[in-house]
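K.L.:
Pasting the sequence and the predicted coordinates here, then a few questions.
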Amino acid sequence: MGFWEFIVIAVVGTIVLGPDKLPSAIRRFSQMKRQFSQMVQGVSAEVNEQLRVHELHENLKKAEQQGMENLSPELQQSVDELTNAAKSVQQTLSEPAVDNVKHDK
């Protein structure tokens, strides 16, 4: 947005809203813009994560088709990443749960 566009918006906003309501309208607009930007960033991060998971899935399919032997470095890295993730999940599941319940005496 250029300088002159900003001036036109400020003049129109002053005429439509009046000088007393304009500052609160600007604050509300900036809050909405910030929330929208955060939402867009969240969606973008989620899409990127889903694309990464899809790529790992496709690489795992290729590795299985090759019999898990003589894999390219990219495929081997994907397989290793998935193996480490599976081990991490197994370790988390095998750890005993801590009982935080207090017993009355």
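P.N.:
Structure received. Numbering: from 1, shown residues only.
K.L.:
switch to C-alpha atoms for all contacts and neighbour counts from now on
P.N.:
OK.
K.L.:
for the helix or strand harbouring residue 75, packing partners?
P.N.:
Taking DSSP states H and E as the criterion, residue 75 maps to helix 73-94. With contacts taken as 3 or more CA pairs under 8 Å, 6 or more residues apart in numbering; DSSP states H and E, helix 73-94 sits against helix 22-65.
K.L.:
take the one below as the second:
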Amino acid sequence: MFDIGFAELLIVSVVALLVLGPDKLPTAVRTCGMWIGRIKRSVTAIQHEISEELRVEELRRTAAISKEELDKELKEMRTPFKAAAEEVDAAVKAVDTSETPPSSPAAEDQKHS
């Protein structure tokens, strides 16, 4: 991130010791470390949330593509069954129209007499 070498850290430490003094320097360093830790945790949490959202979005995209493929396959598989069902319906209608209505039992008795 930043290219800070040992020499730069040594200069900053000496200046901080001269400005703050030996009494306040440990407290200032502790406070600075605490804030840096909070910032790092916040950045890590944000990165984690972003990567999780990207993962979820990728899963949604993959699921949508899979759904489209499955819908296409389902449509292809329905075609022969739909044609067969239409043939069966046509055959049933043909059988229904060719049948004579059933005769009543009284009509049967009159035929036999």
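P.N.:
Alright, I've got the coordinates. It should be emphasised that the depicted structure is a prediction, and the values quoted were computed from it without experimental measurement.
K.L.:
Superposing both, give me the TM-score.
P.N.:
TM-score of the superposed chains, computed with TM-score structural alignment, normalised by the length of structure 1, equals 0.60; 70 aligned residues with a CA RMSD of 1.7 Å.
K.L.:
what about the most centrally placed residue in structure 1, distance to residue 32 of structure 1?
P.N.:
By CA atoms, centre = their mean, the mean C-alpha position of structure 1 lies nearest to residue 45, the distance being 2.9 Å. Applying CA to CA, to the nearest Å, the value for residue 45 of structure 1 to residue 32 of structure 1 is 20 Å.
K.L.:
likewise residue 54 of structure 1?
P.N.:
33 Å.
K.L.:
Over to residue 40 of structure 1?
P.N.:
From residue 40 of structure 1 to residue 32 of structure 1 the distance is 12 Å (CA to CA).
K.L.:
Also residue 83 of structure 1?
P.N.:
Applying CA to CA, the value for residue 83 of structure 1 to residue 32 of structure 1 is 42 Å.
K.L.:
Residue 92 of structure 1 now?
P.N.:
For residue 92 of structure 1, the distance to residue 32 of structure 1 equals 40 Å [CA to CA].
K.L.:
One more: residue 58 of structure 1?
P.N.:
39 Å.
K.L.:
try residue 41 of structure 1
P.N.:
Separation of residue 41 of structure 1 from residue 32 of structure 1 (CA to CA) stands at 14 Å.
K.L.:
again with residue 56 of structure 1
P.N.:
36 Å.
K.L.:
Aligned to the residue nearest to the centre of structure 1, what sits in structure 2?
P.N.:
Residue 45 of structure 1 maps onto residue 48 in structure 2, with residues paired by TM-score structural alignment.
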